[in-house]
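Undergrad: Curious how this folds, go ahead:
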Amino acid sequence: MKIKNLVFGGIFICGVIAGCNDAPKTVTEKIEETIPSVNEHTSENSLSWAGVYEGVLPCADCPGIAVKLELDKKGTYHYHSYYMERKADTIHQKGTFVWKATGSEIILMNNGQPDSSAQYRVIEGALEKLDIEGKRIEGNLAPNYVLKQTKVEEGSK
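TA: Take a look at the predicted model:
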């Protein structure tokens, strides 16, 4: 009987000790999980991303939307677009952009507010347009949602 109690007691103590290892994370630990380490390679700190990006994005009722997006190291952008084969004016916007916590995506700010329709994943030599939820666009048209870098800002990286 004594051996049985010792075995059950030992199992109970091991369970208590193992349960203590799953202590809730502190606020600092939770924040640190979302912020890339200084030594972690991200698009922001590893790529020559500042420069000019151009491409033609898909359009439902025209041949495409011609886009030119200029990003600079100061965190500002100039955006120009027009609907091809339409008599519509060119859209010009300028403002700032912010990096998401991952360090690989940016979101353009519009009047000081994040513009969910203007999110991009920064990759080597290009920007991938993301959907309104910040997710990658998938399917047959996915390759058409890429703006190629046509000019690199001097001193970039």
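Undergrad: use CA for all of it now, contacts and neighbours both
TA: Will do.
Undergrad: Apart from its neighbours in sequence, what residue is nearest Y53?
TA: Distances taken as Cα to Cα, 6 or more residues apart in numbering put Q149 closest to Y53, at 4.2 Å, once the chain neighbours are dropped.
Undergrad: Next, the one you found: secondary structure please.
TA: Secondary structure state of Q149, per DSSP: H, G, I helix; E, B strand; the rest coil, is strand.
Undergrad: Measure how buried it is and give me the count.
TA: Q149 has 22 neighbours, counted by other Cα atoms under 10 Å.
Undergrad: pretty sure H92 contacts E70?
TA: No. Here H92 does not reach E70: they are 11.5 Å apart, not a contact under Cα atoms under 8 Å.
Undergrad: which residues are common contacts for those two?
TA: With contacts defined as Cα atoms under 8 Å, 6 or more residues apart in numbering, the residues shared by H92 and E70 are H78, Y79.
Undergrad: Between those two, which is the more surrounded one?
TA: More crowded of H92 and E70, by other Cα under 10 Å: E70, with 20 against 12.
Undergrad: Identify the residues contacting the nearest residue to that one once chain neighbours are set aside.
TA: Excluding its sequence neighbours, the residue lying closest to E70 (Cα to Cα, 6+ apart) is V52, at 4.4 Å. Neighbour list for V52: K68, L69, E70, L71, Q149, T150, K151, V152, E153 [criterion: Cα under 8 Å, 6+ apart].
Undergrad: Spit out the contact partners of the residue nearest the centre of the chain.
TA: With distances taken as Cα atoms, centre = their mean, E105 lies nearest the centre of the chain, 2.1 Å away. Applying Cα under 8 Å, 6+ apart to E105 gives the contacts S43, W99, Q119, Y120, R121, V122.
Undergrad: Sequence B follows; please return its structure for comparison with A:
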Amino acid sequence: MTKPLLALACLTVFALAACKPEPAEPAVEVPTAAETAAVDITPAGEAFSSDNAGFDMKGFAGTFSGTLPCADCPGIDITLVLNPDGSYDITEVYQDEQGPAMEMDGTWTVEANAQQIRLDPNSKSEQDRLFAITSQQQITQLDLEGKPAESGLDYSLSRQPAN
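TA: Have a look, this model is predicted:
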């Protein structure tokens, strides 16, 4: 076999190898209706896990309150009302300070695989706030990046009984 024919044979083999079809991607499984049914909220103290689609916002809505740490006062008394329609109202009272309570409102959504709540204030001069969903009975304020406070202080709010 001559060198030109050998070179042509090699090029033909390489060209055919390059045209080899890619293997088919695996089929995507569609979940059944039972798999996508609403997930019950986990009782207090148990790990919480579900997806956003299965999260029952109306069932989780309610009033949460507690005292969060404050850098220059004894604490900040917080009352957060998560309304079933996706709106919220929050009231903050700085302990040992005179003056009116700070009140804000906006909308709340569930994100991060139903592990946290985002408060989006109506006042665009305010920043969003994030809370981890610890259980049906408790949420914990996170930093702006969605991480727990490194201070080790208690940033949790507890569900209050319905009036």
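Undergrad: Need the TM-score between these chains.
TA: A TM-score of 0.64 describes the superposed chains when it is computed by TM-score structural alignment, normalised by the length of structure 1; 125 aligned residues with a Cα RMSD of 3.5 Å.
Undergrad: what's the mean distance for the lengthiest strand in structure 2 versus structure 1?
TA: Criterion DSSP state E: the longest strand present in structure 2 is strand 102-111. Superposed on structure 1, strand 102-111 of structure 2 shows a mean distance to its aligned partners of 1.2 Å (mean Cα distance after the TM-score superposition for structure 1).
Undergrad: Quick check: the next helix or strand after that strand compared with structure 1, mean distance?
TA: Going down the chain from strand 102-111 of structure 2, the next helix or strand is strand 116-121, by DSSP states H and E. Compared with structure 1 after the fit, strand 116-121 of structure 2 shows a mean deviation of 1.1 Å (mean Cα distance after the TM-score superposition for structure 1).
Undergrad: picking that back up, nearest to N110 of structure 1 among the contacts of E105 of structure 1?
TA: Q119 (11.7 Å; Cα to Cα).
Undergrad: Please report the distance of the closest one from L6 of structure 1.
TA: Using Cα to Cα, to the nearest Å, Q119 of structure 1 is found at 61 Å from L6 of structure 1.
Undergrad: Between the two, which is the more surrounded one?
TA: Applying other Cα under 10 Å to Q119 of structure 1 and L6 shows that Q119 carries more neighbours, namely 27 against 11.
Undergrad: what residues are up against the residue mapped onto the more buried one from structure 2?
TA: Per TM-score structural alignment, the equivalent position to Q119 of structure 1 in structure 2 is L130. Residues in contact with L130 of structure 2 (Cα under 8 Å, 6+ apart) are Q116, I117, R118, L119, Q141, L142, D143, L144, G146.
Undergrad: Quick one: buried ones out of those?
TA: Q116, I117, R118, L119, Q141, L142, G146 (16 or more other Cα atoms under 10 Å).
Undergrad: what's the matching residue for the third one over in structure 1?
TA: Structural alignment (TM-score structural alignment) places R118 of structure 2 against I107 in structure 1.
Undergrad: separation between that match and G139 of structure 1?
TA: For I107 of structure 1, the distance to G139 of structure 1 (Cα to Cα) stands at 22 Å.
Undergrad: ok, now Q149 of structure 1?
TA: Per Cα to Cα, Q149 of structure 1 is found 23 Å from G139 of structure 1.
Undergrad: try G64 of structure 1
TA: Remark: distance between G64 of structure 1 and G139 of structure 1 (Cα to Cα) = 18 Å.
Undergrad: of these two, who's got more company?
TA: Taking other Cα under 10 Å, G64 of structure 1 and G139 do not tie; G64 has more neighbours (17 against 7).
Undergrad: residues touching the more buried one, list them.
TA: Taking Cα under 8 Å, 6+ apart, one finds V56, L57, P58, Y83, M84 in contact with G64 of structure 1.
Undergrad: same thing but at 10 Å, please
TA: Contacts for G64 of structure 1 (Cα atoms under 10 Å, 6 or more residues apart in numbering) come out as G55, V56, L57, P58, Y82, Y83, M84, E85, N144.
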